[in-house]
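Enquirer: What follows is a predicted protein model with its sequence.
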Amino acid sequence: MNKKNFCYILLLISGTGFGSVFIANKYVAISGLPTTAYLFWFTFVGSALTLIPVLLSKKKYKFSFLSIVHFPAAASLGMLVPFGVVASIADKLPAGVLTLSFSLGPAFTFLLSFFFRMERFRYIKIFGIILGFIGVCFIVFPETSLPNPESAPWIIFALLAPIGAASNNIIVAKLKPPNVSPIFLTFYLLFSATIIMFVIMVINHGFIFFWDYGNLAILGVCWATIVQVIGFIIMYIIIPRVGPVFFSQIAYVMIFSGFIWAYIFFKETPSLWIIFAIIFMVFGLIFTNSSREKFFNF
């Protein structure tokens, strides 16, 4: 199996998991557990789980200043911003629609990659970005695209999620410490997120035990923990091998698996406008990730 096919398999696993975390967010929102406590606990449990192999390996790594900066930056932009945004509005939008917010991640990743000279300018990729934007318009503007038309502004807020995720893809590609195990990197990322969210949680709500909010909160935290640990380990495997733009294709899997998960658990069915949005976003993703050279490249 070649490197790219192996990475596609990992992308399928990770994307299916991340597509399901919107269901966990819904359960947590129903339970009443504050978003800050939710983020703290799944990062804390995740860092505790990844600490075990870190301690057993007894390996020591030397990190540069930029490598150290990478961990809180990646924790904030790659985890806390995207999942904080979607968790905070989990009860405002259908779970399937929320997954669509991440579909613009590849477009934002390409723009940032071009800005940092990691990708060349390509007209075909700009065309893909335009198609993705049209897809968002199909959700935001038609009154019949959402169960509640007043939910449309939350779609705009949800765009902070793919912007944060795209920024994280670039940070990992540029600042990731070399020759360090993905499990180690995931531990340090989760531990950084835990420290940040502990402070935010205590300031806003005091110290909260998630199990006090019932079985839905417990299920949501455990579910999100598993998804995050597996997903970020895979991220640290894929990006160094094939780059941030390739990894951003995880949005393909998240879109389709997200709607499948939403139908299985909540019987949510997409409107005709959402179907149009999916079509435009998928074609946008295809063009954005195209590697063909004959489309007037610079």
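Expert: Received, thanks. Here the structure is a predicted model, which means the values were calculated and not measured. Numbering: from 1, shown residues only.

Enquirer: make it CA atoms for all contacts and neighbour counts henceforth
Expert: OK.

Enquirer: Just to check, Tyr61 is in contact with Val180?
Expert: Yes: using C-alpha atoms under 8 Å, Tyr61 is in contact with Val180, at 7.3 Å.

Enquirer: more crowded one of these two?
Expert: The residue with more neighbours, out of Tyr61 and Val180, is Val180; 15 against 11, by other C-alpha atoms under 10 Å.

Enquirer: now the helices for the stretch 51-200 of the chain?
Expert: Under the criterion DSSP state H, counting those that start in this stretch, helices of the stretch 51-200 of the chain are mapped to 65-74, 81-88, 95-101, 105-115, 123-140, 152-158, 160-175, 182-205.

Enquirer: Reformat these as a markdown table; add distance to Pro34 and mean neighbour count.
Expert: A markdown table is the format used below for the helices of the stretch 51-200 of the chain (distance: least, C-alpha to C-alpha, whole Å; neighbours: other C-alpha atoms under 10 Å):
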| stretch | distance to Pro34 | mean neighbour count |
| --- | --- | --- |
| helix 65-74 | 22 | 18 |
| helix 81-88 | 8 | 23 |
| helix 95-101 | 18 | 26 |
| helix 105-115 | 26 | 24 |
| helix 123-140 | 27 | 22 |
| helix 152-158 | 18 | 17 |
| helix 160-175 | 19 | 23 |
| helix 182-205 | 8 | 20 |
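
Enquirer: Second structure for comparison follows:
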Amino acid sequence: MNVKADCLKGCVRMNVLLLLACGLLISLTYALGKLATQAGVEGIELLFWQISGSVLIVLPSAWWAGQLPKLQKDHMRYYTLAGLMGFTGPYLITYWVLNYIPSGLVGVVASLSPLLTFAIVLILFRGKANFSSGLGLVLGFAGVLAILLPKNSLPSPEMFIWVLLACASPLLLAIGNVYRTRAWPANGKPLQMAAGLLTSQWALLLPVYAVTQPVGLPTQALFTVMSIAVVSGFFYLISFELQRRTTPVFVGQLGYVIALCSLLIGILFFNETPSLWVWAGAALIAGGVYWVSNGKSVGGTA
């Protein structure tokens, strides 16, 4: 009995560590993206190298596991659309707004994705919200208002429009979440789907990068960009293991790990000083993610 209890505790600890690792890696991606854009790297260039690193890590892992991407029509359509909505689009928006707002704030806004996913399910598929999930949506919306509306919330009033634009990233990601759930190919495996998704986005970006970007990266940004590529690749591998070991409810807690890690990294490495309104907004959004993740809906879940 003690052996079983010890095994259970060990599994719980490992799951928590994986959750924290995923949140930290995403937050590091935003911070490194901030450094790269400050060094003059454009979003399309940064995203191309990020995807390249991810493909170099995930595709061999898929081959080793016997889960290479399939090239059937429904799979190819899924790779392309899910990649545009769930990876390329959100990251291009993120790298764009990182030129204008703190990286910690970007992380807080990004954590809205589970709330927006749930809201889309409610609106489009007539899902039903119970008290917990309804409360979560209200808290998340209040968190966004706490960041946007108070006069002294943001470092400067000019950031208002950029924070608003940053919200397009989790919105697009939420649309991608719903699409992935509805369009997941029959017998598709997570590692297989991710390898196909990343490879398709790399193939789409390659000609764009070749035509629009100079050959080679700025010397001062080389290490930063390569770090993003490695961090992104390992995030995917760890997130697959987290999804395999846990439930969607547990994975849903990732939102407030991202928010907290992003704020702390911004404070420690960029000397960012979030206002009390931003902290309050982050807390409300985190609470919203918690309640939505632990609530249920008919017709889909966040």
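Expert: Received, thanks. The model shown is predicted, which means the values in this text are computed figures rather than measured ones.

Enquirer: thinking again about what came up before, the helices of the stretch 51-200 of the first structure into CSV, with extra columns for distance to Lys4 of the first structure?
Expert: Supplementary listing: those in CSV, determined by distance: least, C-alpha to C-alpha, whole Å:
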stretch, distance to Lys4 of the first structure
helix 65-74, 24
helix 81-88, 26
helix 95-101, 25
helix 105-115, 17
helix 123-140, 20
helix 152-158, 30
helix 160-175, 17
helix 182-205, 18
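
Enquirer: how about those, which one is nearest Val28 of the first structure?
Expert: Each of these was scored for nearness to Val28 of the first structure using C-alpha to C-alpha, and the closest is helix 81-88 (8.2 Å).

Enquirer: The closest one vs the second structure, mean deviation?
Expert: Once superposed with the second structure, the aligned residues differ from helix 81-88 of the first structure by a mean of 1.2 Å; criterion: mean C-alpha distance after the TM-score superposition for the first structure.

Enquirer: equivalent range in the second structure for that helix?
Expert: Matched against the second structure by TM-score structural alignment, helix 81-88 of the first structure falls on residues 89-96.

Enquirer: Also stretch 159-166 of the first structure?
Expert: Mapped onto the second structure using TM-score structural alignment, stretch 159-166 of the first structure spans residues 167-174.

Enquirer: any idea how far the matching stretch is from the chain center?
Expert: In terms of C-alpha atoms, centre = their mean, to the nearest Å, the centre of stretch 167-174 of the second structure is found 9 Å from the chain centre.

Enquirer: contacting residues around Leu146 of the first structure?
Expert: By C-alpha atoms under 8 Å, 6 or more residues apart in numbering, Leu146 of the first structure lies in contact with 139, 152, 271.

Enquirer: Not counting residues beside it along the chain, what's closest to the second one?
Expert: Spatially, and ignoring its direct neighbours in sequence, Ala152 of the first structure is nearest to Val140 (5.0 Å; C-alpha to C-alpha, 6 or more residues apart in numbering).

Enquirer: and the one you found, what pairs with it in the second structure?
Expert: Residue-level alignment of Val140 of the first structure against the second structure, with TM-score structural alignment as criterion, gives Leu148.

Enquirer: list the contacts for its match?
Expert: Counted by C-alpha under 8 Å, 6+ apart, Leu148 of the second structure has contacts 154, 160, 163-164.

Enquirer: 10 Å instead, please
Expert: Shown in contact with Leu148 of the second structure (C-alpha atoms under 10 Å, 6 or more residues apart in numbering): 142, 154, 157, 159-161, 163-164, 277-278, 281.

Enquirer: Kindly report the same for Ser145 of the first structure.
Expert: Listed by C-alpha under 10 Å, 6+ apart, the contact set of Ser145 of the first structure reads 97, 138-139, 152, 270-277.
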